[in-house]
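J.: Below is the sequence, then the predicted model.
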Amino acid sequence: MNWQHAIKDYQMYLKIERGLSKNTIISYTKDLEKLYSFITENNIVNTPVTIDAETIKLFIYDVAKKVNPRSQARIISGLRSFFDYLIFEDYRTTNPTDLLETPKIGRKLPDTLSQEEIDLLISAIDLSHPQGERNRIILETIYSCGLRVSEAITLKISDLFFEEGFIRVLGKGNKERFVPIHQEAQKYVSIYINQIRVHIKPQKEYEDTLFLNRRGKALTRQMIFMILKKLASDIGLHKKISPHTLRHSFATHLLQNGADLRAIQQMLGHESITTTEIYVHLDRSYLKEVVETYHPRK
């Protein structure tokens, strides 16, 4: 079995057997391709079946010079999964990553925006621009529903259940969830559909896609990043933000206003409550305020 064949089979396994998203599969594939490039550049004669722990260690040492510990940990995790797959398929009997030590990394708490900063960002959108209304509702929807950027750009018109007050979201691993959408966001979506999108001719396969570019195709993740980056610059916001910042702010603001962590977990689409706890960090001043407000012996 050569590397190209093994990687292709692994991609199919991740898609069909594990139901992982396209972006996750791309990430796993890139890490395997890095390993293959390392082997080729160093004239190491190894196949996925014969590669040993020493070669993997040399690769990780090389990677450590170029990426941070968090990325190293992700690469090691991806390689471990790949070789576990080969064992599962009876191509190998051992996993060469078993003795690798994963770099210790602390919990990285995502940045968050205040409600005022969210309002400033959205109000800075130029609504006279042809794509202004569309950009406003994209950001409003991501923040109002706590969506991942990939979930927002793949949202479909048939996913809107406004009478019930929900939207249907297809999350990681093609897992479906229903998320509440408040009336203000519903109003903006309706304006966009009836007054803006109606003048765009969707290309084939994008007829049901909610957010379209001028050519009638779905927006890209990069485009949403660029929209946010420009808005942050326009209002003089000196924070490194991304669409995920809006998602994290959604969760943080809900928790600060008394929402239950389990409910937030369901809306974010997290399998584990531990993941939600990482995303929804609270500063010490807020914790102190909670104790002073709700503790029986305050």
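T.: Cool, the structure landed.

J.: contacts, neighbours, all on C-alpha from now
T.: Fine.

J.: what ranges do the helices span in this protein?
T.: 3-12, 22-41, 53-64, 69-88, 115-123, 132-145, 149-153, 183-191, 221-234, 243-256, 261-268, 273-279, 284-294 (DSSP state H).

J.: Please tabulate those in JSON lines, including the columns mean neighbour count.
T.: JSON lines is the format used below for the helices of the chain (neighbours: other Cα atoms under 10 Å):
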{"stretch": "helix 3-12", "mean neighbour count": "15"}
{"stretch": "helix 22-41", "mean neighbour count": "16"}
{"stretch": "helix 53-64", "mean neighbour count": "15"}
{"stretch": "helix 69-88", "mean neighbour count": "18"}
{"stretch": "helix 115-123", "mean neighbour count": "15"}
{"stretch": "helix 132-145", "mean neighbour count": "22"}
{"stretch": "helix 149-153", "mean neighbour count": "21"}
{"stretch": "helix 183-191", "mean neighbour count": "16"}
{"stretch": "helix 221-234", "mean neighbour count": "15"}
{"stretch": "helix 243-256", "mean neighbour count": "21"}
{"stretch": "helix 261-268", "mean neighbour count": "18"}
{"stretch": "helix 273-279", "mean neighbour count": "15"}
{"stretch": "helix 284-294", "mean neighbour count": "11"}
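
J.: putting a second one here so we can go through both:
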Amino acid sequence: MGAFDLAAQCARFVDYCRDIKSLSSNTLDAYAQDLTEFRVFVGLQTERDFSGELMGAYVRWLREERELSPATVRRRIACLKAFFKWAKEGRALPRSPFDDTAIVVRIPKRLPRALSRQQVREVAGAVGAGPDRAMAEAGGAGQDPCDWRATTYLAVCLMLATGIRVGELTAIRLKDLDPDCTIINVSGKGSRDRTVFLANAGLSAALRAYVGRRMRLVVPDDLLLRNARGRPLTPQALRIRLRKLGEGLAFSQRLTPHRFRHTAATILLEEGIDIRYVQRLLGHSTISTTEIYTHVTDISLRQALERADVVARVGV
């Protein structure tokens, strides 16, 4: 390795990503985790030359010893490619091990896992004994904005209405809302800001009432959603709440915030919304990302075929 101090260079790279590239805190945390794992692997090796062979061995170690998923392995390698490119450009290393090494981590293609409409209603019922009552409680005059049911139901409705990511949701501040609570300014992934709209009058009314009580809380920040202690609701806390809800409802697949994003996109497309509008709503940089949602469910396919009834229409 010569004079190359791996630990120090990793720390400098994370600082560079924060101070120069202005990457999000989630991305910085992921990079730090990825680089720490690579340092652990390097510490286990007798040959520590940064070569293509070492990178190949690292991929095998991640797969076979760490038993990581293909998606996680690919993220680890993407981080290393960025790190070694930065080190080479800064002359900390004469070359990158990826200069003449093609490492491709293939991920099995799978469709997004959307919730059925019945499952969405079951989630709503679990946090509010039915949609009507849940909406009333989320915006009711006497409801505490720190109450976990009201906050969870509001979070679920906002994710379903806008397809917003969990990190974007928990980062919403009071200043991001218009007075009528029909427009939300979202700080998106990759520093791409966008505007989303709430088309449901009941949800907007509930959000206005929630904001009114939230503003009476004496707290040092203006983040919208709160936990039971009045502190900002974190993405991880919301994930835990949803996971427990899914387990309680005996869902076969884990209930996650991202499944509401998938559900929002799928329902919008099933209802005939132009894919370009869905792309803008979700904050996708390219329409090819949005196209993964254009699959149709078996139920939608059956309903469409029943409406068309080709055999009856041709009279055979």
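T.: Sure thing, it's come through. Every value quoted in this text rests on a predicted model; they were computed, and no experiment measured them.

J.: quick one: which of the helices of the first structure is nearest Asp208 of the first structure?
T.: Closest approach to Asp208 of the first structure among these (Cα to Cα): helix 149-153, 11.7 Å.

J.: compared with the second structure, how much does that closest one deviate?
T.: The superposed helix 149-153 of the first structure is, by mean Cα distance after the TM-score superposition for the first structure, a mean 0.6 Å from where its aligned residues fall in the second structure.

J.: With adjacent residues omitted, what lies nearest to Glu133 of the first structure?
T.: Nearest residue to Glu133 of the first structure, sequence neighbours excluded (Cα to Cα, 6 or more residues apart in numbering): Leu127, at 5.7 Å.

J.: can I assume the one you found is in contact with Ile137?
T.: No. Using Cα atoms under 8 Å, Leu127 of the first structure is not in contact with Ile137, being 11.0 Å away.

J.: Now the common contact residues for those two.
T.: The contact sets of Leu127 of the first structure and Ile137 do not overlap (Cα atoms under 8 Å, 6 or more residues apart in numbering).

J.: re the thing from before, make TSV from the helices of the first structure and add distance to Asp159 of the first structure to it.
T.: Below are those laid out as TSV (distance: least, Cα to Cα, whole Å):
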stretch	distance to Asp159 of the first structure
helix 3-12	27
helix 22-41	20
helix 53-64	42
helix 69-88	32
helix 115-123	24
helix 132-145	13
helix 149-153	11
helix 183-191	12
helix 221-234	19
helix 243-256	19
helix 261-268	15
helix 273-279	24
helix 284-294	36
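
J.: To Leu210 of the first structure, which of these lies closest?
T.: Closest approach to Leu210 of the first structure among these is made by helix 149-153 (7.8 Å; Cα to Cα).

J.: Figure out how far that closest one is from the centre of its chain.
T.: In terms of Cα atoms, centre = their mean, to the nearest Å, the centre of helix 149-153 of the first structure is found 8 Å from the chain centre.

J.: what's the answer for stretch 209-223 of the first structure, then?
T.: That offset, for stretch 209-223 of the first structure, works out to 18 Å (Cα atoms, centre = their mean).

J.: Touching that stretch from outside, list them.
T.: Counting by Cα under 8 Å, 6+ apart, 134, 138, 149-150, 153-157, 193, 197, 200-203, 206 sit against stretch 209-223 of the first structure.

J.: next one: stretch 38-53 of the first structure
T.: Met1, Asn2, Trp3, Ala6, Phe59, Leu86, Tyr91, Arg92, Pro96, Thr97, Leu99.

J.: Make a markdown table out of those and add distance to Lys229 of the first structure.
T.: A markdown table is the format used below for the contacts of stretch 38-53 of the first structure (distance: Cα to Cα, whole Å):
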| residue | distance to Lys229 of the first structure |
| --- | --- |
| Met1 | 45 |
| Asn2 | 42 |
| Trp3 | 39 |
| Ala6 | 39 |
| Phe59 | 35 |
| Leu86 | 42 |
| Tyr91 | 47 |
| Arg92 | 47 |
| Pro96 | 42 |
| Thr97 | 39 |
| Leu99 | 42 |
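
J.: Closest one to Leu228 of the first structure out of the residues you listed, please.
T.: Nearest to Leu228 of the first structure among the contacts of stretch 38-53 of the first structure is Phe59, at 36.4 Å by Cα to Cα.

J.: Just to check, the closest one is in contact with Ser37?
T.: No. Phe59 of the first structure is beyond contact range of Ser37, at 9.9 Å (criterion: Cα under 8 Å).

J.: Residue in the first structure paired with Ile183 of the second structure?
T.: Using TM-score structural alignment, the equivalent of Ile183 of the second structure in the first structure is Phe166.

J.: For the closest residue to that match other than its chain neighbours, give me its contacts.
T.: Leaving aside its sequence neighbours, Phe166 of the first structure sits nearest to Pro180 (Cα to Cα, 6+ apart; 4.3 Å). Residues near Pro180 of the first structure by Cα under 8 Å, 6+ apart: Cys145, Gly165, Phe166, Ile167, Met267.

J.: Can you tell me how far the nearest residue to Arg208 of the second structure once chain neighbours are set aside is from Ile20 of the second structure?
T.: Leaving aside its sequence neighbours, Arg208 of the second structure sits nearest to Cys181 (Cα to Cα, 6+ apart; 5.8 Å). As for Cys181 of the second structure, its distance to Ile20 of the second structure is 35 Å (criterion: Cα to Cα, to the nearest Å).

J.: more neighbours, the two?
T.: Cys181 (20 against 9; other Cα atoms under 10 Å).

J.: Next up, the contacts around that one.
T.: Counting by Cα under 8 Å, 6+ apart, Cys181 of the second structure makes contact with Leu198, Ser204, Ala205, Leu207, Arg208.

J.: For the counterpart of the fourth one in the first structure, give me its contacts.
T.: If I follow you right, that is Leu207 of the second structure. Leu207 of the second structure maps onto Val189 in the first structure, with residues paired by TM-score structural alignment. Residues in contact with Val189 of the first structure (Cα under 8 Å, 6+ apart) are Ile137.

J.: how close does Val189 of the first structure sit to Leu139 of the first structure?
T.: Distance from Val189 of the first structure to Leu139 of the first structure, by Cα to Cα: 11 Å.

J.: where do the contact lists of those two overlap?
T.: Common neighbours of Val189 of the first structure and Leu139 (Cα under 8 Å, 6+ apart) do not exist.
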